[in-house]
Each structure stands twice: as C-alpha cells, then as structure tokens.
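**Student:** just need the structure, nothing else, for what follows:
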Amino acid sequence: MAISNGHGGDALAPVTYLPGVAPQNRGVVFAESSRADDTFDGGSTPNDEEFVDRASLIDSASVSLTRSLGRRGLSVAEARAKLRSSGLTGDEIDGVIDDFERRQWLDDAMLAEQLVHSATTRQDMGTKAVKQLLQKRLVAREVIEAVIAELPDDDAQRAMEFATSKARSLVRYDDDTAIRRLMGQLARRGFGGGVAGHAARTALAEARKSAAAGGVRFR
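**Tutor:** As a prediction, this is how the structure comes out:
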C-alpha cells in the first residue's frame, strides 16, 4: 500500500510483522574461508617436501652405487638391483643408470672383457665356465653372446695346460682315481666331455713318465 510522503510522491507503507514473527536479517555477511591452504604463508607445500625427500634419496642411492663401483665393477643389471634395494622407483633408477652409462661408469661390454680376461688367463676357465660366470654376473645376454663368439677355439690347449699343471700331484694314485680327480678339476673350470678326458689321460701319462725318469718309485 502506498502513502503520500508530503513531497508529491508516494512512499511504501511501513511493514507490520505479526506477533512472534521476527524480521529476517538481510545484511551481507562475509564468512571466513575454511580452506586454509588457499592462504599463502610463505612455507613449503607437501609436494615440495616430497620432491626434496625423493631428490635426497636419489642422491644417497647414487653415492652408495658409486662406492660399490669403487670396490669392483658391476653389470647394469647388478646396479639396477642395488638401486631398487635403496627404494628408488623405476623411473628414478632409469635416470641414475643413464647418468652412470654416460659417464662410462657402467658398461657391460667393458665388464665382460675384464671378466673373460681374468677367467681365461688367471683361472684357466673353459668357454662353458666363462659363459656361466658372465650369466652369474647378470651381464646382458647380447653382450655374452658377442663375447663368447669372439673367444678363440683353444679349449683343448688350455685344458691340456691346466691338466699338466695338476697331474704331477696325482701320480701317487692309480689311473682310475687320478683320472677321475683330474677330470673333476677340469669340469669345474668348464672343460668337459672329450676335451677333459683327452687332457686328463695325456697329462697323467706324461706325469708318470717324468716321474719314472726321475727315479721316483711308487708303492
């Protein structure tokens, strides 16, 4: 209902509320935000802290791997296993491995070459034993195949050299016992089958001949 306001215009009539009915507050209220994380306080976020923790873990694992490499060479697979035991993820491991390969701290081909040289020149290992050694050290399969293919076919010669070096200590035994023991030693170094048998019999015969020529008497 409109009433005159005395100035030639109409004004709204005052509102009268029924008993027991309170007027509704129509003021604007600004509520505080309940999202505390929307306020920048200059501190680090959980994501930042997690990033720092992972970076620290990667650095620690890398240092540990470097120390291991200082003691002896490792294959890539051996290095991966060590990093995995340090708690790194697959992507983190890949990153460390890539870095070490770029620095040539990890190189399966170079490691295989060193292992083969030691096995054939110092330990008198045959081809079979060399291959087993490389497999035990988790060298990449393609590297093993390439290295074995390049080995000279001199198992017979190396078996004979090894058998000759051991036969002299076996001349006190009968032939069957001496040959059995000598072939067992040859087999443990990867010489098997006909190669080991021929080397054992030939080396033992030469050892007996040398012993007889030297005046050694057997009982």
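
**Student:** from now on I want contacts and neighbour counts done on CA atoms only, so please keep to that.
**Tutor:** Will do.

**Student:** packing partners for the helix or strand hosting residue 130?
**Tutor:** Assigned by DSSP states H and E, residue 130 falls within helix 127-136. With contacts defined as 3 or more C-alpha pairs under 8 Å, 6 or more residues apart in numbering; DSSP states H and E, the packing partners of helix 127-136 are helix 108-121, helix 141-150.

**Student:** what sits closest to the residue nearest the centre of the chain if chain neighbours are left out?
**Tutor:** Nearest to the mean C-alpha position of the chain, by C-alpha atoms, centre = their mean, lies residue 80 at 2.2 Å. Nearest non-adjacent residue to residue 80, counting by C-alpha to C-alpha, 6 or more residues apart in numbering: residue 93, 6.6 Å away.

**Student:** could you also give me the structure for this second sequence? I'd like to compare it with the first:
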Amino acid sequence: MPWRTSLRTKGVDRDVADAALEVVTDDSERAAARRLVTARLRSIERLPPDKQAQRLAGLLARKGYGAGVAYEIVREVLGERAAELADEAAPIE
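**Tutor:** The predicted structure is shown next:
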C-alpha cells in the first residue's frame, strides 16, 4: 500500500501509521479524491475535457492515489459535470 510506505519514509512510527491507516477505508479514500477533483475542477472548467482529465488525474497521482482510482474518480466527476451542463443548456418547456 503506497500510503503505508509514504508514511514510513516520512518517519512515522509503524504502529502509528498502521493505526491511522485502519481508519481509512476505500470509501473514505474515494470521497477525499472526489473532493479534491471537484474543488480543482472549478479552476480549470474553461479547458477542453481531455486537458481537464489529464490535470485532475495528475493531481490525484501527485497526492498518492493509484491510476485506477484516479481515472475512475475523474471520469465520474467529469461525467456528472457534463450532465449538469447539458441540463442547464436544455430548453425549458
């Protein structure tokens, strides 16, 4: 697990790192990634979607998220945002 290794290289005691990582679940990790992506998306909305995806995935990679999780979260958030924009642009009947 990259988080455990990262904590150890930063000098965190093994027992402390293990205790901290027990609290982190896949759901909480994904929620944190989603918050990061959503917050950053506001500042890059004017970029083309492919550039947005690259930058957001890079952000998550720099924060230590695996490529699979990063791209999955980015696709979800960008898909939701595209749907929101389509709804906003739809004519009101």
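
**Student:** residue ranges of the helices in structure 1, please?
**Tutor:** For structure 1, the helices defined by DSSP state H cover 46-71, 76-85, 90-102, 108-121, 127-136, 141-150, 155-167, 175-188, 193-213.

**Student:** which one in structure 2 is aligned with residue 180 of structure 1?
**Tutor:** In structure 2, the residue matched to residue 180 of structure 1 (TM-score structural alignment) is residue 54.

**Student:** quick one: its match from residue 7 of structure 2, how far?
**Tutor:** As defined by C-alpha to C-alpha, to the nearest Å, residue 54 of structure 2 lies at a distance of 26 Å from residue 7 of structure 2.

**Student:** the two: which is more packed in?
**Tutor:** Taking residue 54 of structure 2 and residue 7 together and counting by other C-alpha atoms under 10 Å, residue 7 has the greater number of neighbours (17 against 12).

**Student:** I figured the more buried one was touching residue 17, is that so?
**Tutor:** Yes: Residue 7 of structure 2 lies in contact with residue 17 (C-alpha atoms under 8 Å); the separation is 6.4 Å.

**Student:** now render the helices of structure 1 as a markdown table, adding distance to residue 2 of structure 1.
**Tutor:** Below are these laid out as a markdown table (distance: least, C-alpha to C-alpha, whole Å):
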| stretch | distance to residue 2 of structure 1 |
| --- | --- |
| helix 46-71 | 63 |
| helix 76-85 | 85 |
| helix 90-102 | 78 |
| helix 108-121 | 98 |
| helix 127-136 | 102 |
| helix 141-150 | 99 |
| helix 155-167 | 121 |
| helix 175-188 | 117 |
| helix 193-213 | 122 |
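
**Student:** residue 48 of structure 1 versus the nearest residue to residue 186 of structure 1 once chain neighbours are set aside, what's the distance?
**Tutor:** Using C-alpha to C-alpha, 6+ apart and skipping residues adjacent in sequence, the residue nearest residue 186 of structure 1 is residue 196, 6.1 Å away. For residue 196 of structure 1, the distance to residue 48 of structure 1 equals 64 Å [C-alpha to C-alpha].

**Student:** give me the number of neighbouring residues for the residue nearest to residue 186 of structure 1.
**Tutor:** When neighbours are defined as other C-alpha under 10 Å, residue 196 of structure 1 has 24 of them.

**Student:** show me what it aligns to in structure 2.
**Tutor:** By TM-score structural alignment, residue 196 of structure 1 lines up with residue 70.

**Student:** residues in contact with its match?
**Tutor:** Residues near residue 70 of structure 2 by C-alpha atoms under 8 Å, 6 or more residues apart in numbering: 33, 57, 60-61.

**Student:** pick the one among those residues closest to residue 78 of structure 2.
**Tutor:** Of all these, residue 78 of structure 2 sits closest to residue 57, with 11.4 Å by C-alpha to C-alpha.

**Student:** quick one: contacts for the closest one?
**Tutor:** Residue 57 of structure 2 touches 67, 70-71, 74, counting by C-alpha under 8 Å, 6+ apart.

**Student:** hang on, the earlier thing: between the contacts of residue 70 of structure 2, which is closest to residue 39 of structure 2?
**Tutor:** Using C-alpha to C-alpha, these come closest to residue 39 of structure 2 at residue 33, 10.0 Å.

**Student:** counterpart of that closest one over in structure 1?
**Tutor:** Aligning on TM-score structural alignment places residue 33 of structure 2 opposite residue 159 in structure 1.
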